[in-house]
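Asks: sequence-free structure coming up:
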């Protein structure tokens, strides 16, 4: 049976995260916080899953562009591989810079900068929207003439390296500081300190920042991580869509069509503070002031841990999974991620999500094990839950919170 060995990246990265956590504890550094780590990993789960579903599409696009519009026909060699890596990082620099300077692109990239921690889990904060946009930038590579297989191989390397620079435990790297993007450089990039804003956009090489005037060295001052306007929400959906909503509100406040378009392609600081206030009030966004108790923490860890195991299995055997199961798993994964964020915020409507997840699990079981003997107990379970919905909800909330 053919399996996807890239799935083993999940346990590898989790092991590295655990190692960083243990080292930080030994060094008495408060690098990890529970809620932040859970939300970071949750975003990463969604990205890894969506990436598995659409990676083939990206490969097809690269292959089609190279075969039909490629200016040159470039053969894979060590030299062309190095050239491609440099070009990939150069294109990334400009994508990344535009993602910070243009509202339309910032709406997709902002999720990566929401965490007020800075550790290996932050590297997981990539969204499907960001993947699609940066793929659009990388489409120049097959047009130049690089084959899709070569681009894919280089992008794997280009995607792995940044994981290791999302850390506070590494100091400066000596002479490599002049060539590579190091943890020190990337700490500056994730800082919300005024003197560090919009700096160090490179992914592997820092030379682009030095060439185009966006380099800033870490100077030893304490760094504050996250957004200049902290999100203060653990909601999975709000983290992904808050800036889109803020941007829409800000555009509606523009009196002319030209003003709306100008804002869409304008800088994030032009949006202002008012749209965030309006959006949070309308959607009732708030962060719970109560710390997660031990039981709640264990329950969320169990849910995220289960998802990680299921995601690993899904990626490992992705080529053998039919589309009905993929749809059911997609819905279950999204509901669980939304549920975990809502539990961290101690929302009362989480019981409805739990009920929906139960129905999905029952549906999946009946789809693959159409056993009449089990049909009636499952229907009875659903019926009892409907009849005693309110008392069960009360018991559930008392148990979780």
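Replies: Structure's in. What do you need? Model, not experiment: these values are computed from the prediction. Numbering: from 1, shown residues only.

Asks: C-alpha only now, for contacts and for neighbours.
Replies: OK.

Asks: now the helices: where do they sit in the stretch 51-200 of the chain?
Replies: 78-101, 103-109, 128-138, 140-144, 148-160, 183-190 (DSSP state H, counting those that start in this stretch).

Asks: How about residues contacting the shortest one?
Replies: Okay, so that is helix 140-144. 62-63, 65-66, 69-72, 84, 87-88, 148, 151 (Cα atoms under 8 Å, 6 or more residues apart in numbering).

Asks: so which of the helices of the stretch 51-200 of the chain comes closest to residue 167?
Replies: helix 183-190 (6.0 Å; Cα to Cα).

Asks: Tell me which residue lies farthest from the centre of this protein.
Replies: No residue in the chain sits farther from the centre than residue 373, which is 41.8 Å out by Cα atoms, centre = their mean.

Asks: host element of that one?
Replies: helix 372-387 (DSSP states H and E).

Asks: A further structure is provided below for comparison with the first:
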């Protein structure tokens, strides 16, 4: 059952979990709107479904998401492991509004929807792995790890019924990622780059009709091709492809892992105290988390401005945390202030080195 394959790379895994952090931040805003809207519609339902009725749970399990631009982030990892499940787009929260809401008018109670959402979320984790090869009889019913390496959804029975099923080929290595794979570990850039690409594609069209098609047809569409594009023009995804990777010294790998852990702690503190924090504090925590994930990605990508931005980020943390507790535990807060102070000095020194090198290079040119 277990194949014994490697579980993934630190840079790719932290990038995936960084997407999860940003996604959770977006939920702080969007989930309230979703639930309030669902409750409002449920109070005006046209059908009553009992909480204990099997029909309630069957109806609640129906869901569709057709906006590829809001989902492609999930496929941007070139590794396939449990952290890939965290790789979600913040735009998916916006486009998902309304997909569950018609069920409110059909009388599906809000608790049933919440339970379904949580079970669906938990289900996503175990199928993102290369370690599990076969699940026996379950392979005929649900989307197992083997199936999910090829398919989407929860129940594989639908693909078997409608002729879209494709068995994982043991003699063919799967190439994970996107057809046009972004060369970056920067969470913020990965969240937005495809949206920008879609808008640029639409802007490049010469007619209003083609502009709309660029937005609403398949990602492979171009003028003169079918709605989903011409398969003959698609890149060869079976060809071997070198995974995007950059060397990072061990100390920097440890550094970014520690700071990512701090961002996780800050996110948990924010979630716990969301209703008691002022909006300014909430905004500050959100900015800290977003900037942290962005700079970690920039560090992995080797962007020249990363050292300077990291020095500024660490200095800002010290300035804030010296007067206000972050975790609520004095010893931990004191240790973090000291750690961020040292980090500020380290990255300020490195940023000066980078700027000096850039200045000398500019003079030579």
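Replies: Yes, it's here. These numbers come from a predicted model, not from an experiment.

Asks: Quick TM-score on the pair, please.
Replies: Scored against TM-score structural alignment, normalised by the length of structure 2, the superposed chains reach a TM-score of 0.79; 320 aligned residues with a Cα RMSD of 3.1 Å.

Asks: What is the burial count for residue 180 of structure 2?
Replies: Neighbours of residue 180 of structure 2 under the rule other Cα atoms under 10 Å: 9.

Asks: In structure 1, what residue corresponds to it?
Replies: Matched by TM-score structural alignment, residue 180 of structure 2 corresponds to residue 229 in structure 1.

Asks: ok, now how distant is the nearest residue to residue 152 of structure 2 once chain neighbours are set aside from residue 128 of structure 2?
Replies: Excluding the flanking residues, the one nearest residue 152 of structure 2 by Cα to Cα, 6 or more residues apart in numbering is residue 143, at 7.4 Å. Per Cα to Cα, to the nearest Å, residue 143 of structure 2 is found 11 Å from residue 128 of structure 2.

Asks: what does residue 159 of structure 2 give?
Replies: Residue 159 of structure 2 sits 19 Å away from residue 128 of structure 2, going by Cα to Cα.

Asks: between these two, which one's more packed in?
Replies: Higher neighbour count among residue 159 of structure 2 and residue 128: residue 128, with 22 against 16, using other Cα under 10 Å.

Asks: For that one, give me its contacts.
Replies: Going by Cα under 8 Å, 6+ apart, residue 128 of structure 2 touches 80, 81, 82, 83, 84, 85, 145, 148, 149.

Asks: What lines up with it in structure 1?
Replies: Per TM-score structural alignment, the equivalent position to residue 128 of structure 2 in structure 1 is residue 166.

Asks: likewise residue 59 of structure 2?
Replies: By TM-score structural alignment, residue 59 of structure 2 lines up with residue 84 in structure 1.

Asks: Go ahead and confirm that match touches residue 154.
Replies: Yes. Under the criterion of Cα atoms under 8 Å, residue 84 of structure 1 makes contact with residue 154 at 7.4 Å.

Asks: ok, how many other residues are close to the counterpart of residue 342 of structure 1 in structure 2?
Replies: Per TM-score structural alignment, the equivalent position to residue 342 of structure 1 in structure 2 is residue 298. Neighbour count of residue 298 of structure 2, defined by other Cα under 10 Å: 23.

Asks: The one 5 residues further on too?
Replies: In terms of burial, residue 303 of structure 2 registers 12 neighbours under the definition other Cα under 10 Å.

Asks: Next, find the distance separating it from residue 358 of structure 2.
Replies: 13 Å.

Asks: List the contacts of residue 263 of structure 1.
Replies: By Cα under 8 Å, 6+ apart, the residues touching residue 263 of structure 1 are 103, 251, 270, 271.

Asks: between those residues, which has the most around it?
Replies: Counting neighbours by other Cα under 10 Å, residue 103 leads these with 25 neighbours.

Asks: And for residue 296 of structure 2, nearest residue in space, chain neighbours not counted?
Replies: residue 256 (6.1 Å).

Asks: For the residue mapped onto that neighbour from structure 1, which residues are in contact?
Replies: When structure 1 is aligned by TM-score structural alignment, residue 256 of structure 2 is paired with residue 300. Residues counted as contacts of residue 300 of structure 1 (Cα under 8 Å, 6+ apart) are 340, 343, 344.

Asks: and which of those is nearest residue 378 of structure 1?
Replies: Nearest to residue 378 of structure 1 among the contacts of residue 300 of structure 1: residue 340, at 24.7 Å, using Cα to Cα.

Asks: The helix or strand hosting that closest one vs structure 2, average distance?
Replies: Element membership for residue 340 of structure 1 (DSSP H and E) is helix 323-344. Mean deviation of helix 323-344 of structure 1 relative to structure 2 after superposition (mean Cα distance after the TM-score superposition for structure 1): 0.7 Å.

Asks: where exactly do the strands run in structure 2?
Replies: Shown for structure 2, no strands are assigned by DSSP state E.

Asks: What residues sit buried inside the helix holding residue 340 of structure 1?
Replies: 329, 332-344 (16 or more other Cα atoms under 10 Å).

Asks: Residue 39 of structure 2 touches residue 111, doesn't it?
Replies: No. Under the criterion of Cα under 8 Å, residue 39 of structure 2 is not in contact with residue 111, lying 10.2 Å apart.
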